[in-house]
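Peer 1: I would like the atomic coordinates for the input below:
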Amino acid sequence: MSDSALSSLSGRTVLVTGATAGIGYETARQLAERGATVLLHGRTAEDSRAAADALVATAGVDANRLCTYAADFARLEEVEALAHRITVEHPHLAALVNNAGMAAPERHTVTADGNEIAFQVNFLAHYLLTCLLEAALTSDPGGRVVNVSSSLHRTASIQWADPNRARRYSRLAAYAQSQLALTVFAADPRVTAVSVHPGVCDTALLPLYAPAGVSPAEGATHVVRLCDPAVEIVNGAYYERDERVDPAPAAREDRTVRRLNKLADLLVGRAD
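Peer 2: From the prediction side, this is the model:
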């Protein structure tokens, strides 16, 4: 489907995490330009407000289409508060774009919640947010989740006995594990979800991939396309840019999905 063939998103509300820079910012811009109400998430209220102001001032986005939210994904209590506020203020979500991400630091770093920081920010926080927003995403037909993942998920393995990689830490392996988990999570049957590698883009994560990349705006087009209700999706599908391809074998295994959900519930405090 060409860019010009995408349908209007007027009347639809989309939450974009990590919307203050890079692919997230450009995704928010393109969604708003197509008529969606966009919930802009940033790590701080100041970051979110600055992004909204920039979209209005430099991109000509209608300020009435933007709502700002803040939560530090390194603190799960803030993720819970974010989900509660959105559920109250926007009980019907057409889409959730799980985009916020970070490169794993050089040294092993654990959050206040006890999780390796990249695993929490890139996956566990999105897992928790998606679970808490399930009612909003399923209140109307067609609600969907788009996980912004990475082709590096193919290089990863989930260390089930040591997901926080306390015994053997590598920043690239930790980052790749978080992307594999996010890709596996797209096959969760509770909500309709897909994952997408938007290409190697010139963002803060570029050094993990290559010396050069395409613009964040180009990468965002592949994310926005999957938010369009005119684009039919299959739960658990994986895309590299605009092409549907097979993900890593682990992302197609029901057993792995169930095992990951059990682990994630434990790590975010949702286990029975």
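
Peer 1: Every contact and neighbour count from this point should use C-alpha atoms.
Peer 2: Noted.

Peer 1: any idea which helix or strand carries the most far-flung residue of the chain relative to its centre?
Peer 2: What lies farthest from the middle of the chain is Arg167; by CA atoms, centre = their mean that is 27.7 Å. Here Arg167 sits in a region with no helix or strand, counting by DSSP states H and E.

Peer 1: Return the residues in contact with it.
Peer 2: Applying CA atoms under 8 Å, 6 or more residues apart in numbering to Arg167 gives no contacts.

Peer 1: From Asp47, how far out is it?
Peer 2: 35 Å (CA to CA, to the nearest Å).

Peer 1: same question, Arg255
Peer 2: 39 Å.

Peer 1: Please apply the same query to Ala212.
Peer 2: Ala212 is 26 Å from Asp47, by CA to CA.

Peer 1: In terms of neighbours, single out the busier of these two.
Peer 2: Set Ala212 next to Asp47 and count neighbours by other CA atoms under 10 Å: Asp47 wins out with 20 against 12.

Peer 1: ok, the residue lying closest to the more buried one once chain neighbours are set aside - how many residues close by?
Peer 2: Closest residue to Asp47 apart from its sequence neighbours, by CA to CA, 6 or more residues apart in numbering: Thr20 at 6.3 Å. Burial of Thr20 is recorded as 26 neighbouring residues (other CA under 10 Å).

Peer 1: Then Val234?
Peer 2: Count around Val234 with other CA under 10 Å applied: 10.

Peer 1: contacting residues for it?
Peer 2: Neighbours of Val234 in contact, by CA under 8 Å, 6+ apart: Thr192, Ala193, Val194.

Peer 1: Now render those as TSV, adding secondary structure.
Peer 2: Shown next, in TSV, are the contacts of Val234 (DSSP: H, G, I helix; E, B strand; the rest coil):
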residue	secondary structure
Thr192	coil
Ala193	strand
Val194	strand
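
Peer 1: Another sequence for comparison is provided below:
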Amino acid sequence: MPGSSLFSLTVLVTGATSGIGYETARLLAERGARVLVHGRTAEEARAATDRLVSTAGIPAERVCPFGADFSRLDEVEAMAERVVVEHPHLDILVNNAAIAAPERHTVTTDGNELAFQVNFLAHYLLTGLLERALTRVPGSRVGRVVNVSSSLHRTGSIQWSDPNRARRYARLAAYAQSQLALTVFAADPRVTAVSVHPGICETALLPLYGHNGATAADGASHVVRLCDPAVEIVNGAYYDRDERVEPAPAATEERTVKRLNKLADVLVGHSG
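Peer 2: Below is the predicted model of the structure:
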């Protein structure tokens, strides 16, 4: 049957309680995957899994809720520990959770600018903590990571000396920096990963783009395609919907990848 290559795979989707994340979880579960549904709180994740069962007709055993507030790195660590214990073999990680940067400069309890932490650093930490589960997939198959990025990464720059933008803050620049970092991170050689711009969709992030968008389900279809082991991917590549295209030049520079990893290691080290 179509999509049978996803049957019985275990997939963690972050930010899966609404928008593209929810639709990604739904499509994956409909195609037979076991989906770990992440939400900011356990209650939000449970509500999303209940909705998948009651309104989308997903079998209850195919969805499992996980809660973690990505503005708190200790919660990311706790969720990763639970995933590894309950699902030691993880086939796919979809790093989708994202927020629009707030109007005013906001710093998390971990000391990081809010959008940079939620959109990138939390995913950097989570991916590293799940690396063993992703590379311990039975047989010859290696797990893959799909980073849900944005075309706005092209407008971004990483402020190496001030990544938290304490000296000069603008919400669109902060958001673009977080998306550029996520796109660069796909080139990390430690895991098999790609990044994807799913198109401009009718989600909570639409105001950042300023015009009409496609449905969240349309965006999710491009994410799900890259999750499918039957679809060959180029490690570290960037996809604009279904088409592989060149990302911003910085995203392909080995020096930038290494520099970003060093920076991220320092910043996630703020977590006690």
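
Peer 1: coming back round to it: I'd like the distance between the residue farthest from the centre of structure 1 and Gln159 of structure 1.
Peer 2: Arg167 of structure 1 is 10 Å from Gln159 of structure 1, by CA to CA.

Peer 1: again, but for Pro141 of structure 1
Peer 2: Taking CA to CA, one finds Pro141 of structure 1 at 36 Å from Gln159 of structure 1.

Peer 1: And Val200 of structure 1, by the same measure?
Peer 2: Distance check for Val200 of structure 1 against Gln159 of structure 1: by CA to CA, it reads 26 Å.

Peer 1: the more surrounded of the two?
Peer 2: Applying other CA under 10 Å to Val200 of structure 1 and Gln159 shows that Val200 carries more neighbours, namely 23 against 11.

Peer 1: The stretch 101-250 of structure 2: strands as residue ranges?
Peer 2: 144-148, 192-197, 238-240, 243-245 (DSSP state E, counting those that start in this stretch).

Peer 1: Nearest to Thr106 of structure 2 among those strands would be which one?
Peer 2: Thr106 of structure 2 sits nearest to strand 144-148 of all the strands of the stretch 101-250 of structure 2, at 22.9 Å, using CA to CA.

Peer 1: So which other helices or strands are in contact with the closest one?
Peer 2: Helices and strands touching strand 144-148 of structure 2, by 3 or more CA pairs under 8 Å, 6 or more residues apart in numbering; DSSP states H and E, are strand 92-95, strand 192-197, helix 216-227.

Peer 1: follow-up on the earlier one: can I assume the residue nearest to Asp47 of structure 1 sits in a helix?
Peer 2: No. Thr20 of structure 1 sits outside any helix when classified using three-state DSSP, being coil.

Peer 1: That one and Leu40 touch, don't they?
Peer 2: Yes. Taking CA atoms under 8 Å as the definition, Thr20 of structure 1 is a contact partner of Leu40 at 7.4 Å.

Peer 1: which residues are common contacts for these two?
Peer 2: Ser48.

Peer 1: residue contacts, the spatially most central residue of structure 1?
Peer 2: Nearest to the mean C-alpha position of structure 1, by CA atoms, centre = their mean, lies Asn98 at 1.5 Å. By CA under 8 Å, 6+ apart, Asn98 of structure 1 lies in contact with Val16, Thr17, Gly18, His126, Val145, Val146, Asn147, Val148.

Peer 1: From Thr17 of structure 1, how far off is it?
Peer 2: From Asn98 of structure 1 over to Thr17 of structure 1 (counting by CA to CA), the distance is 6 Å.

Peer 1: What does Leu40 of structure 1 correspond to in structure 2?
Peer 2: Aligned by TM-score structural alignment, Leu40 of structure 1 pairs with Val37 of structure 2.

Peer 1: Just to check, its match is in contact with Glu23?
Peer 2: No. Between Val37 of structure 2 and Glu23 there is no contact under CA under 8 Å: 11.0 Å.

Peer 1: quick one, which of these two is more surrounded?
Peer 2: Legend: neighbour count by other CA under 10 Å for Val37 of structure 2 and Glu23, higher for Val37 (28 against 23).

Peer 1: ok, now which ones touch that one?
Peer 2: 12-17, 25, 45, 48-49, 63-66.

Peer 1: and these as JSON lines, adding distance to Ala217 of structure 2?
Peer 2: Listed next are those as JSON lines, based on distance: CA to CA, whole Å:
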{"residue": "Leu12", "distance to Ala217 of structure 2": "18"}
{"residue": "Val13", "distance to Ala217 of structure 2": "15"}
{"residue": "Thr14", "distance to Ala217 of structure 2": "16"}
{"residue": "Gly15", "distance to Ala217 of structure 2": "14"}
{"residue": "Ala16", "distance to Ala217 of structure 2": "12"}
{"residue": "Thr17", "distance to Ala217 of structure 2": "13"}
{"residue": "Ala25", "distance to Ala217 of structure 2": "10"}
{"residue": "Ala45", "distance to Ala217 of structure 2": "19"}
{"residue": "Ala48", "distance to Ala217 of structure 2": "15"}
{"residue": "Thr49", "distance to Ala217 of structure 2": "17"}
{"residue": "Val63", "distance to Ala217 of structure 2": "18"}
{"residue": "Cys64", "distance to Ala217 of structure 2": "20"}
{"residue": "Pro65", "distance to Ala217 of structure 2": "20"}
{"residue": "Phe66", "distance to Ala217 of structure 2": "22"}
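
Peer 1: Serialize the residues you listed to a markdown table and add fields for secondary structure and distance to Ala220 of structure 2.
Peer 2: Below are those laid out as a markdown table (DSSP: H, G, I helix; E, B strand; the rest coil; distance: CA to CA, whole Å):
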| residue | secondary structure | distance to Ala220 of structure 2 |
| --- | --- | --- |
| Leu12 | strand | 14 |
| Val13 | strand | 11 |
| Thr14 | coil | 13 |
| Gly15 | coil | 12 |
| Ala16 | coil | 11 |
| Thr17 | coil | 13 |
| Ala25 | helix | 9 |
| Ala45 | helix | 18 |
| Ala48 | helix | 16 |
| Thr49 | helix | 17 |
| Val63 | strand | 17 |
| Cys64 | strand | 19 |
| Pro65 | strand | 19 |
| Phe66 | strand | 20 |
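
Peer 1: just to revisit the earlier point, so what's the aligned partner of the residue nearest to Asp47 of structure 1 in structure 2 up against?
Peer 2: Alignment note: Thr20 of structure 1 maps to Thr17 in structure 2; criterion TM-score structural alignment. For Thr17 of structure 2, the contacting residues are Val37, His38, Gly39, Glu44, Ala45, Ala47, Ala48, by CA under 8 Å, 6+ apart.
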